[in-house]
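Asks: Quick one: sequence plus predicted model below, questions after.
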Amino acid sequence: MTTLNHLSGNAGCIGQYDPQALPLSAAQAIVLQWVTPLAASERVSLREALARVLAEDVISPIDVPAHNNSAMDGYAFDGAALATATTAGRLTLTVCGKAFAGHPYTGEVAEGTCVRIMTGAPMPAGCDTVVPQERVAVQGEAVTFEPGAVARGANARRKGEDLARGGVALAAGRVLHACDIGLLASLGLVEASVKQRLRVAYFSTGDELRSPGEPLEPGCIYDSNRYALGAMLHRLNVEAIDLGVVRDEPEALAATLKLAAETADVVLTSGGVSVGEADFTREQLQALGDVSFWGLAMRPGRPLAFGRIWSGGRPGAGRAALLFGLPGNPVATMVSFYQIVRPALMAMAGAKAQPVPLVPAVSEQPIRKRAGRTEFQRGLARRDAGGQWRVAPTGSQSSGALSTMSEANCFIVLAHEAGDLDAGDAVDIMLFDGLV
């Protein structure tokens, strides 16, 4: 974790710094300034490595492929024979043997002969070309084809052309996907060195919150944020620590924050960062640590606090953890997580930056937008017959309307400086697939 410098002091060096209404890009830059990737690593089996972050480069111990082999079912021969076609413009070769994957042909391939070969079988000595079986005419023990059916060297994979022995197969910082697990297995590896999992503590605040399954008393609501945060953290494969619901009492909140800082690298709260009389998170954050900003020029998600807290109850005392005080409205919580928290967690976990791509689209209807803040509206995108993405908002854009978040398949990303849009105007969309 970082040394005892002041977050707010460094934040003030960034242009457009306004702790109560910080532009999204500036907030993202500030947060990443204070992210320190985890140093600790461990070795895990390949079956446990999915979605973990590589701690070091994987060096290939073998050539891939390990030998020259056929990319097709067909007939292997010396491509020099293509220059000796008959005057009729056809080449005839006698089949002298067969080669299968795991059962290579080891005999001699004399001039004018070829080997029946299957996909993956090692190329016989002296052969460098494979003609596909569907391009030849079989006549007893001979095959005939037009020389133009294949070029010299075609359909033959070369030893090490995918990965050379000693080369980097996967770079440190990569989040391992299913294809990567297969690649590691193809190298004969049984383990991978990965970063230790990031520990993230999270809880909700509010006297009105009840957990699903509890009786819902008058004036109370079910706590959806804690469950959504838990699911979003699960997608990132961090060690998530659920600290439950904390009542609107400063002492209870302070105790939970200190416990969270003692046990986790990052602390997430939802609710309590606005300006209501019972919104204590911002107050306690200032008392227990260091606040960089507490408001964004973003919708939804304006009330968002970022800082650092110490388990000892004051700056510099005990163990430090970064804290994100997320807004209480459910959609605002999710938008804030995806735009601010998720990139920070991935960087702390040691993952190489992989921004979620923006896709150009056309708005199918007018969209109201106030300049001076970045907006993330819930949208339903589709591709028209010409391949163009088209998008329309999914009903209510209230930051409490989870139903329209559930109906959406993307965010419509409206830039900080943009104003109202007309139908047919260009917009960017951030597709949910791979994000949520």
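Replies: Sure thing, it's come through.

Asks: From now on I want contacts and neighbour counts done on CA atoms only, so please keep to that.
Replies: Fine.

Asks: Tell me which stretches of the protein form helices.
Replies: In the chain, the helices defined using DSSP state H lie at 7-11, 24-33, 178-186, 225-235, 250-263, 281-288, 330-336, 342-348, 402-407.

Asks: and among those helices, the most buried is which?
Replies: Among the helices of the chain, helix 330-336 has the highest mean neighbour count (mean count of other CA atoms under 10 Å), at a mean of 25.

Asks: Residue 168 and residue 157, how far apart?
Replies: Distance, residue 168 to residue 157, using CA to CA, to the nearest Å: 20 Å.

Asks: Over to residue 380?
Replies: 44 Å.

Asks: TSV for the helices of the chain, including distance to residue 127?
Replies: Below are the helices of the chain laid out as TSV (distance: least, CA to CA, whole Å):
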stretch	distance to residue 127
helix 7-11	65
helix 24-33	55
helix 178-186	26
helix 225-235	49
helix 250-263	63
helix 281-288	72
helix 330-336	59
helix 342-348	49
helix 402-407	58
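
Asks: for those, which one sits closest to residue 123?
Replies: Between residue 123 and the helices of the chain, the tightest spacing by CA to CA is seen for helix 178-186, at 19.9 Å.

Asks: And for that closest one, what's in contact with it?
Replies: With contact meaning CA atoms under 8 Å, 6 or more residues apart in numbering, helix 178-186 is reached by 46, 47, 49, 50, 170, 190.

Asks: and the nearest residue to residue 252 once chain neighbours are set aside, what is it in contact with?
Replies: Excluding its sequence neighbours, the residue lying closest to residue 252 (CA to CA, 6 or more residues apart in numbering) is residue 246, at 6.7 Å. By CA under 8 Å, 6+ apart, residue 246 lies in contact with 203, 204, 205, 206, 207, 252, 253, 256.

Asks: you'd agree the third one is up against residue 272?
Replies: The reference is to residue 205. Yes. With contact defined as CA atoms under 8 Å, residue 205 counts as touching residue 272 (6.4 Å).

Asks: anything in contact with each of the two?
Replies: With CA under 8 Å, 6+ apart, residue 205 and residue 272 have no common neighbours.

Asks: how long is stretch 230-245 end to end?
Replies: Using CA to CA, the two ends of stretch 230-245 sit 13 Å apart.

Asks: what's the burial count for residue 277?
Replies: Residue 277: 8 surrounding residues under other CA atoms under 10 Å.

Asks: ok, so what distance separates it from residue 36?
Replies: 35 Å.

Asks: Over to residue 289?
Replies: In terms of CA to CA, residue 289 sits 18 Å off from residue 36.

Asks: take a look at this one as well, against the first:
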Amino acid sequence: MSTAAPRTAGPDHLWSVDEHLDDILAAVRPLEPIELNLLDAQGCVLVDDVTVPLSLPPFDNSSMDGYAVRVVDVAGASEQYPAALEVVGDVAAGQADLLQVGPGQAVRIMTGAPLPPGAETVVPVEWTDGGLGEGPVAAMRARSSAPEGDTGQVLVYRPAEARAHVRAKGSDVRAGDRALEAGTVLGPPQISLLAAIGRGTVRVRPRPRVVVMSTGSELVQPERKLSAGQIYDSNSFSLTACARDAGAIAYRVGAVSDDVDTLRDTIEDQLVRADLMVTTGGVSVGAYDVVREALSSVGDEDEPGSGIDFRKLAMQPGKPQGFGSIGPDHTPLLALPGNPVSSYVSFELFARPAIRTLMGLKDVHRPRKRATLTAGGALSSPKGRRQFLRGRYADGEVAPVGGAGSHLVAALAQANALIVVPEETESVVSGADVEVILLG
């Protein structure tokens, strides 16, 4: 995998959201395909179309426990005048040697067993006396207690049409059909289908490995005691969960202090297991120089194309951003703001599409809808910036949740959408038509 260097602009250039996203997606490339065992391939994206090598089911088989018979032999059967058939044997699932069903004969058959030659239909055991000379009410009990291989006579109390309770060969898929299309994300049903057609391995793009790291000397891990001026590190947990939700294998690194050497050493240690690195904090004025200095000297300084570009975006929240690549393998890195809402919104807009691009997916973005704003009053938005407000969406309507502050974690936990207010819009009134990005 190679990542192109980010575009650069003057320090006063204000990047649009679309410019920044386009820059990221133009630089990030899908991971190289690998062959994986089926269970290891879960969550990965299929590289090639998969063609069915054999039909499913591969043979006609019974969908019920019962008796395989000829249609003519049970025609007109009733409670008063049951059809009496000779039971010539059993056929179980997986059995290869099959008995021939002739006139006036029946073969006791189990669910999934091949339909024996000569048989045209299956009579469920509930329609019979179970082969023990009893009425249909006792059929189920009789079937469970009948000795294996028992022969004799069975009474059938109802007629059956041709091919009744028979799963036809190829009724699921036929040999030569396309089972799965390239670009499919392999979930449990797809893994099941691959196994059913005899595939033990499959060629996929692996799930990207994403390392998430918080920066800030004020950060403390949960369950530890806070001292004055300290806060708990929630961002690394939030963004690691976001990365997993996007389809990545995510690794969370505990908060790193604002020390150049410590930060640089930690990043270098983590590069070995990263297809993408995401940092949060240290990109705004103040800690800016520490992060920039640490990132500028990670890996091979002489490697062309490496480097992180720190930039300002015309958005709220999430104005300060960084993007580029580091190390000899040009590992892409996204440097996100430290405020909880800013980091979360930035991840959804930029890191999630990058992860899904690495996976090789065609559609890398969250779904978007139009909705009616149901706020009690007007929403304000800064001119020249695209604002992303937390909202609760349902049935074509969306209501804001909490305020615009980038620290409001409790409000974020109640949101299932982002309300998008365009750069040229400074006020949105209740009842207005707005764009929303659906989360989850």
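Replies: Looks like it came in fine. Quick caveat: nothing in here was measured; it's all calculated off a predicted structure.

Asks: Could I get the TM-score for this pair?
Replies: After superposition, the two chains reach a TM-score (TM-score structural alignment, normalised by the length of the first structure) of 0.72; 391 aligned residues with a CA RMSD of 4.4 Å.

Asks: For residue 289 and residue 36 of the first structure, work out which one has more neighbours and name it.
Replies: The neighbour comparison of residue 289 of the first structure against residue 36 (other CA under 10 Å) goes to residue 289, with 24 against 15.

Asks: Test my guess that the more buried one contacts residue 305.
Replies: No. Residue 289 of the first structure is not in contact with residue 305 according to CA under 8 Å; the separation is 12.0 Å.

Asks: Tell me which residue of the second structure matches up with the residue nearest to residue 252 of the first structure.
Replies: Taking TM-score structural alignment for the superposition, residue 246 of the first structure sits opposite residue 256 in the second structure.

Asks: can you check residue 224 of the first structure too?
Replies: Match for residue 224 of the first structure (TM-score structural alignment): residue 234.

Asks: the more surrounded of residue 168 and residue 157 of the first structure?
Replies: When residue 168 of the first structure and residue 157 are compared for neighbours, residue 157 comes out ahead with 22 against 14, by other CA under 10 Å.

Asks: List the contacts of that one.
Replies: 65, 68, 69, 70, 71.

Asks: Leaving aside the residues adjacent along the chain, what's closest to the fourth one?
Replies: Pointing back at residue 70 of the first structure there. residue 156 (4.7 Å).

Asks: tell me the contacts of that neighbour?
Replies: Applying CA under 8 Å, 6+ apart, we find residue 156 of the first structure in contact with 68, 69, 70, 71, 72, 123, 128, 129, 130.

Asks: what do you get for residue 125 of the first structure?
Replies: Applying CA under 8 Å, 6+ apart, the residues near residue 125 of the first structure are 106, 108, 109.

Asks: Then residue 3 of the second structure?
Replies: 27, 28, 29, 325, 330, 331, 332.

Asks: Show me which pair in the residues you listed is furthest apart.
Replies: 29 and 325, at 12.3 Å, using CA to CA across these.

Asks: before we move on, the earlier item: wait, which of the contacts of residue 157 of the first structure is closest to residue 394 of the first structure?
Replies: Among the contacts of residue 157 of the first structure, and counting by CA to CA, the member closest to residue 394 of the first structure is residue 71, at 48.2 Å.

Asks: And for that closest one, the neighbour number?
Replies: Using other CA under 10 Å, residue 71 of the first structure has 20 neighbouring residues.

Asks: hmm, back to that, which residues are in contact with the residue nearest to the match of residue 224 of the first structure when sequence neighbours are not counted?
Replies: Nearest residue to residue 234 of the second structure, sequence neighbours excluded (CA to CA, 6+ apart): residue 340, at 7.4 Å. If a contact means CA under 8 Å, 6+ apart, then residue 340 of the second structure has 234, 235, 406, 407, 408, 409 as its contacts.

Asks: among these, which recur in the first structure?
Replies: Retained in the first structure: 234, 235, 406, 407, 408, 409, out of the contacts of residue 340 of the second structure (criterion both residues aligned by TM-score structural alignment, their matches' CA atoms under 8 Å).

Asks: right, and the second one touches residue 343 too?
Replies: Meaning residue 235 of the second structure. Yes. The pair residue 235 of the second structure / residue 343 is scored as a contact, 7.2 Å apart, by CA under 8 Å.

Asks: what residues are shared contacts of the two?
Replies: residue 280.

Asks: Residue 306 of the second structure versus the counterpart of residue 357 of the first structure in the second structure, what's the distance?
Replies: Aligned counterpart of residue 357 of the first structure in the second structure: residue 367 (TM-score structural alignment). To residue 306 of the second structure, residue 367 of the second structure is 33 Å away according to CA to CA.

Asks: Quick check: the residue nearest to residue 70 of the first structure vs residue 52 of the first structure, distance?
Replies: Distance from residue 156 of the first structure to residue 52 of the first structure, counting by CA to CA: 35 Å.

Asks: do residue 217 of the first structure as well
Replies: In this view, residue 217 of the first structure and residue 52 of the first structure are 42 Å apart by CA to CA.

Asks: and what of residue 153 of the first structure?
Replies: Relative to residue 52 of the first structure, and taking CA to CA, residue 153 of the first structure is found at 40 Å.

Asks: and residue 145 of the second structure, how many residues sit next to it?
Replies: 10.

Asks: err, residue 38 of the second structure, not the other one
Replies: 19.

Asks: which residue lines up with residue 325 of the first structure in the second structure?
Replies: Superposed on the second structure with TM-score structural alignment, residue 325 of the first structure falls opposite residue 335.

Asks: correct me, but that match touches residue 319?
Replies: No. With contacts counted by CA under 8 Å, residue 335 of the second structure stays clear of residue 319, the gap being 11.6 Å.

Asks: who has more neighbours, those two?
Replies: Between residue 335 of the second structure and residue 319, residue 335 has the larger neighbour count (other CA under 10 Å), namely 29 against 21.

Asks: got a list of what that one touches?
Replies: 278, 279, 280, 281, 283, 321, 322, 323.

Asks: That one and residue 98 of the second structure: what is the separation?
Replies: 67 Å.

Asks: now do residue 187 of the second structure
Replies: 37 Å.

Asks: With residue 307 of the second structure instead?
Replies: Separation of residue 307 of the second structure from residue 98 of the second structure (CA to CA): 71 Å.

Asks: Which one's more surrounded, the two?
Replies: Set side by side, residue 307 of the second structure and residue 98 show more neighbours around residue 307, with 24 against 16, by other CA under 10 Å.

Asks: OK, contacts around the more buried one?
Replies: Taking CA under 8 Å, 6+ apart as the test, what residue 307 of the second structure contacts is 5, 6, 295, 296, 324, 325, 326.

Asks: so what corresponds to it in the first structure?
Replies: Under the alignment by TM-score structural alignment, residue 307 of the second structure pairs with residue 290 in the first structure.

Asks: Alright, that wraps it up for me.
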